[in-house]
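J.: Build me a structure from this.
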Amino acid sequence: MFRGLLIDKQDGQQTASVQQLSESSLPEGEVTVRVAWSTLNYKDALAITGRSPVVRRFPMVPGIDFAGTVEASADPAFAIGDPVVLNGWGVGEVHWGGLAERARVPGKWLIPLQSPFTLRQAMGIGTAGYTAALCVLALERHGVTPDQGPVVVTGAAGGVGSVAVAMLSKLGYEVAAVTGRPQEADFLSALGARQIIDRAELSKPGKPLDKERWAGAVDVAGGQLLANVCAAMRYRGVVTACGLAAGMSWPASVAPFILRGVTLAGIDSVMAPVDERLQAWRRLAQDLDHDLLERLIREIDLDDAIGVAADLLEGHVRGRVVVRVDAP
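T.: Sure, this is the predicted structure:
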């Protein structure tokens, strides 16, 4: 038996509770992992609270991330005792995820823990930080360099945004941080943001083309905010879009794309191939200040996850929430 957070649904009513689970109830997979640390992401919070139909199979252990050590393996790529990390692949949605002391998954979903990170630090980064790294790599791939102008990051005090701010500033970019929480200005400045922008400035319907402001963007919001970011991009600017915190709709014009040559690059972290995942994690090891990483981390126990999930959706959580699952 092992402890885990289980979401179930009966007669249309969803419940979430921490309880004892049987190892025989674990899903199929070649590798069984003793989970030491997991995280609480926006998607996890939606799943736990039931505010969005993230979970597509019940009962479900949520948690789109986990880090731990291999306990049993039928995959020759992994041996007992190997430290491993998982991000995405539908865990916590259609396959039991990381908010439990044990997980069983296909070996192809795992990557080795990258040096010099500890298991805890890997979850301090988690899918949010790994997604931020994918965004940075996409900006570079499309030719955005620090000398071309500022890069704007929306949702800057959240998980993706905070890591993106820290990485971009270390790489020499001038970062403009967008947040709806002005009380986080000092936190964002400490991460390297040179300008703090009130989210309200970009949340109302704007012009199809606005004054050119930014050479690049990392957007976690979607909706009207993304439309306004696109409208204010400089000529040949690049927007990386990886979230929908402000909605799935996109009330935008084609004007930025056909008149300024703006590129909108979609970033998918869930099904990204292993080589891209490893590239992102290696860049995190290289370009993320490990001292700053500790400023991003809030540590909670598994029993706290349900309450913190609601706080996260209300915008009361900054940085990264790390969940102690079965850590020594």
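
J.: contacts and neighbour counts: CA atoms only from here.
T.: Will do.

J.: Confirm Leu46 sits in a helix?
T.: Yes: counting by DSSP: H, G, I helix; E, B strand; the rest coil, one finds Leu46 located in a helix.

J.: burial count for it?
T.: Residues contacting Leu46 under the criterion other Cα atoms under 10 Å number 19.

J.: Next: Thr145.
T.: Residue crowding around Thr145 was assessed by other Cα under 10 Å; the count is 17.

J.: Setting the sequence-adjacent residues aside, check what's closest to it.
T.: Counting by Cα to Cα, 6 or more residues apart in numbering, Tyr173 is the residue found nearest to Thr145 once chain neighbours are left out, at 7.5 Å.

J.: want to put them side by side, so please do this one too:
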Amino acid sequence: MFKAIVIDKEGDSQVVGYHEIGDAQLPEGDVLVDVAYSTLNYKDGLAITGSAPIVRQYPLTPGVDFSGVVAESAHPDFKAGDRVVLNGWGVGEKHSGGLAERARVKGDWLVHLPEGLSLREAMVIGTAGYTAMLCVLALEKHGITPDAGEVVVTGAAGGVGSVALALLSAKGYEIAAVTGRDGEADYLKTLGATSIVPREELEGKVRPLAKERWAGGIDVVGSTILANVLAATKYNGCVAACGLAAGMDLPSSVAPFILRGVTLAGIDSVMCPKPERMAAWARLATDLDLSKLQNMAVEIAFDEVLEAAPKLLAGQVRGRVVIPINPSL
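T.: So this is what the prediction gives:
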């Protein structure tokens, strides 16, 4: 038996709590993993609090990512003792995830943890950091180099934003960090921000085009802020969009796209093909200044997850929330 957070239904109401379960209660899969670390992501917060219909089937253990050690494997690419990481693939939504001491998943969903990264560091990076790397790769693919000009990162004090700042800074980019949190300027500058943009500057009425400010951007917010970022993106710029914290709408126009040749690159980290995942994790192992991870990470006990979930949704948590589950692995 082992400990897990379980979300279930009682009538029309969602209930969530800590339970002792066994391997027989885990979903189907060809690899059984002893979970070393997991995280608390925005999507996990929504699932645990029931604030959005994230959970697709009940009962289910949340946790969209985890790192750990293979206990048993019937998959040809993995054997007992391998260090692995998982992000997405519907885990924590329709397949029980990482907020448990064990997880059973499909081996096709796993990535071997690159040399040079510890199991804890993998979860300080987590889905948020892996998504940030996919965004950086999209900007590079579009030719947005450091000499192209300043790059903007919205939601900069959050998980994706924090890692994006560190990654871009390591490559020599000038970065405008957008945040609505007073007092975070020093933190953002330690991660590599060269300027701070108050969020309210991008919350006003959207014009079809604004003064050109940024060569590119990484947006985790969506809605009006993304629209204003697009309007202020330079000719032939690119904005990688990976989040919708402010909403799914986009009150923009075609003007940035047909008058300035701006590209809006959609980033999906959940169903991203495995070769791209492996490339992203390989780059994270080489490009990320691991010393900056300590400034990003807030570690909480497994028993504190349910209490922390609403705080995360309220924007009261900085950076990455790491949860040691079996840290001795």
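
J.: How alike are these chains, TM-score-wise?
T.: Aligned and superposed, the two chains score 0.99 in TM-score terms (TM-score structural alignment, normalised by the length of the first structure); 328 aligned residues with a Cα RMSD of 0.7 Å.

J.: can you pull out the helices in the stretch 101-250 of the first structure?
T.: 119-141, 159-170, 185-191, 223-231 (DSSP state H, counting those that start in this stretch).

J.: of those helices, which approaches Glu294 of the first structure most closely?
T.: Closest to Glu294 of the first structure of the helices of the stretch 101-250 of the first structure is helix 119-141 (Cα to Cα; 7.9 Å).

J.: My guess is the residue nearest to Thr145 of the first structure contacts Val151. True?
T.: Yes: using Cα atoms under 8 Å, Tyr173 of the first structure is in contact with Val151, at 6.8 Å.

J.: Who has more neighbours out of these two?
T.: Per other Cα under 10 Å, whichever of Tyr173 of the first structure and Val151 has more neighbours is Val151, with 28 against 24.

J.: Can you find the partner of that one in the second structure?
T.: Superposed on the second structure with TM-score structural alignment, Val151 of the first structure falls opposite Val151.

J.: For Val165 of the first structure, see how far away the equivalent of Asp186 of the second structure over in the first structure is.
T.: Matched by TM-score structural alignment, Asp186 of the second structure corresponds to Asp186 in the first structure. Relative to Val165 of the first structure, Asp186 of the first structure is positioned 13 Å away (criterion: Cα to Cα, to the nearest Å).

J.: between those two, who's got more neighbours?
T.: Val165 (33 against 12).

J.: Test my guess that that one contacts Val153.
T.: Yes: with contacts counted by Cα under 8 Å, Val165 of the first structure reaches Val153, the gap being 6.9 Å.

J.: any residues in contact with both of these two?
T.: Between them, Val165 of the first structure and Val153 share these contacting residues under Cα atoms under 8 Å, 6 or more residues apart in numbering: 175, 177.

J.: ok, which stretches of the stretch 1-150 of the first structure are strands?
T.: Ranges of strands within the stretch 1-150 of the first structure are 2-10, 13-21, 31-40, 65-73, 83-87, 102-105, 111-112, based on DSSP state E, counting those that start in this stretch.

J.: how big's the offset between the first one and the second structure?
T.: Between strand 2-10 of the first structure and the aligned residues of the second structure, the post-superposition mean distance stands at 0.8 Å (mean Cα distance after the TM-score superposition for the first structure).

J.: again with the fourth one
T.: Mean deviation of strand 65-73 of the first structure from its aligned counterpart in the second structure after superposition (mean Cα distance after the TM-score superposition for the first structure): 0.6 Å.

J.: thinking again about what came up before, out of the strands of the stretch 1-150 of the first structure, flag the one nearest Gly161 of the first structure.
T.: Evaluated over these, closeness to Gly161 of the first structure peaks at strand 31-40, with 15.0 Å, by Cα to Cα.

J.: Against the second structure, what's the mean shift for that closest one, could you check?
T.: When the second structure is superposed, strand 31-40 of the first structure averages 0.4 Å from its matched positions, counting by mean Cα distance after the TM-score superposition for the first structure.

J.: ok, and what's touching that strand?
T.: Counting contacts by Cα under 8 Å, 6+ apart, the residues outside strand 31-40 of the first structure that touch it are 63-75, 78, 98-107, 119-120, 123-124, 126, 305, 309, 320-328.

J.: Swap in 6 Å and give it another go.
T.: 65-73, 98, 101-105, 107, 123, 321-327 (Cα atoms under 6 Å, 6 or more residues apart in numbering).

J.: Show the buried residues in the residues you listed.
T.: 65-73, 98, 101-105, 107, 123, 321-326 (16 or more other Cα atoms under 10 Å).

J.: how close does the residue most central in space within the first structure get to Val70 of the first structure?
T.: Most central residue of the first structure, judged by C-alpha distance to the mean C-alpha position with Cα atoms, centre = their mean, is Ala128 at 1.8 Å. Ala128 of the first structure is 23 Å from Val70 of the first structure, where distance means Cα to Cα.

J.: that older thread, I figured the residue nearest to the centre of the first structure was touching Ala157, is that so?
T.: No: using Cα atoms under 6 Å, Ala128 of the first structure is not in contact with Ala157, being 11.8 Å away.

J.: follow-up on the earlier one: out of the helices of the stretch 101-250 of the first structure, flag the one nearest Gly206 of the first structure.
T.: Distances from Gly206 of the first structure to each of the helices of the stretch 101-250 of the first structure were compared using Cα to Cα; the shortest belongs to helix 223-231, at 6.2 Å.

J.: With the second structure overlaid, how far apart is the closest one on average?
T.: Once fitted to the second structure, helix 223-231 of the first structure is off its aligned match by 0.4 Å on average (mean Cα distance after the TM-score superposition for the first structure).

J.: how much distance is there from that helix to the middle of the chain?
T.: Centroid separation for helix 223-231 of the first structure versus its chain: 20 Å, with Cα atoms, centre = their mean, to the nearest Å.

J.: try stretch 140-151 of the second structure
T.: On Cα atoms, centre = their mean, the centre of stretch 140-151 of the second structure falls 22 Å from the chain's centre.

J.: got it, and stretch 280-291 of the first structure?
T.: In terms of Cα atoms, centre = their mean, the centre of stretch 280-291 of the first structure is found 15 Å from the chain centre.

J.: And for stretch 23-38 of the second structure?
T.: The chain centroid and the centroid of stretch 23-38 of the second structure are separated by 21 Å, computed with Cα atoms, centre = their mean.

J.: same thing with stretch 168-175 of the second structure?
T.: Taking Cα atoms, centre = their mean, the mean C-alpha location of stretch 168-175 of the second structure is offset from the chain mean by 19 Å.

J.: One more: stretch 50-70 of the first structure?
T.: 14 Å.

J.: which residue lines up with Ala176 of the first structure in the second structure?
T.: Residue mapping for Ala176 of the first structure onto the second structure gives Ala176, with TM-score structural alignment as the criterion.
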